[in-house]
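Engineer: Have a look; sequence and predicted model below, questions after that.
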Amino acid sequence: MFDWMVWTTPVAVFFSCIALMLAGMTVWEIKSPTTLRRGWLPIETTRGDRLFIGLLLAAYVNLVFVGFAGKFQEWLSLDAEPSIWISFVASMLLLALVMRKG
């Protein structure tokens, strides 16, 4: 069923983290309903809104990293392409920032 997708360890960890975040947010929403608040994003958002925006940003960070990995290797004179774990960590930090301050 999932033969069309390349299931590497980073991809599996990324999607597992998303599933865990959705489950955690569901429990959190049931225990403590959210209210609108304004952070540095230009709109008032709820926790769910910030999670959605953060997940979109995380996906874009990973896609840009994959797209430029060959260029990074060339620009930085590396022997191999940089690890995808770098973009995973960067995207999760960005997601945490959006969830906390957005």
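Structural biologist: Looks like it came in fine.

Engineer: make it CA atoms for all contacts and neighbour counts henceforth
Structural biologist: Fine.

Engineer: longest helix in this structure, by residue count?
Structural biologist: Secondary structure of the chain read by DSSP state H shows that its longest helix is helix 47-75.

Engineer: another one to put next to it:
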Amino acid sequence: MDWMAWTWPTAIFFTVIATLLIAFTVLAIRFPETPRRGVLGMETTRGDRLFITLLGSAFINLAWLGIVGAYQPYALIVCLVYAAAVFRWV
């Protein structure tokens, strides 16, 4: 990891994102879905909801960092609740 000066948390973060993308690609191939209309009134697929979740989680973490400080484990819990809500209702 010295070639990019990565830390372990950074490597884990990108590994999780890559794993999610691979898993959602396999799901899309094995179990195709039709877009569904959620609370927002727009049609979304699994991939759309994953993108909305990742984008929202980034904003949640930035807001948490600005308001609370560097202690992020509780922000992860908020992001998981947000992700569950997005995949359930959006």
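Structural biologist: Cool, the structure landed. Note that the structure is a prediction, hence the values are computed from the model and not measured.

Engineer: Can you calculate the TM-score here?
Structural biologist: The pair, once superposed, lands on a TM-score of 0.79 when counted by TM-score structural alignment, normalised by the length of structure 2; 88 aligned residues with a CA RMSD of 2.0 Å.

Engineer: that older thread, report the angle between the axes of the helix or strand following the longest helix of structure 1 and helix 47-75?
Structural biologist: Moving toward the C-terminus from helix 47-75 of structure 1, the next helix or strand (DSSP states H and E) is helix 84-101. Following axes from the mean of the first three to the mean of the last three CA atoms, to 10 degrees, one obtains 150 degrees for the angle between helix 84-101 of structure 1 and helix 47-75.

Engineer: okay, and helix 84-101 of structure 1 goes to which residues in structure 2?
Structural biologist: Per TM-score structural alignment, the counterpart of helix 84-101 of structure 1 in structure 2 is residues 72-89.

Engineer: who's in contact with stretch 54-72 of structure 1?
Structural biologist: Outside stretch 54-72 of structure 1, the residues within contact range by CA atoms under 8 Å, 6 or more residues apart in numbering are 78, 81-82, 84, 87-88, 90-92, 94-96, 98-99.

Engineer: Narrow those to just the buried residues.
Structural biologist: Buried positions within the contacts of stretch 54-72 of structure 1, assessed by neighbour count (16 or more other CA atoms under 10 Å), are 81-82, 87-88, 91-92, 94-96, 98-99.

Engineer: CSV for the residues you listed, including distance to residue 29 of structure 1?
Structural biologist: Supplementary listing: those in CSV, determined by distance: CA to CA, whole Å:
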residue, distance to residue 29 of structure 1
81, 40
82, 38
87, 29
88, 26
91, 23
92, 21
94, 22
95, 18
96, 17
98, 18
99, 14
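
Engineer: Before I go, just wanted to say thanks for your time.
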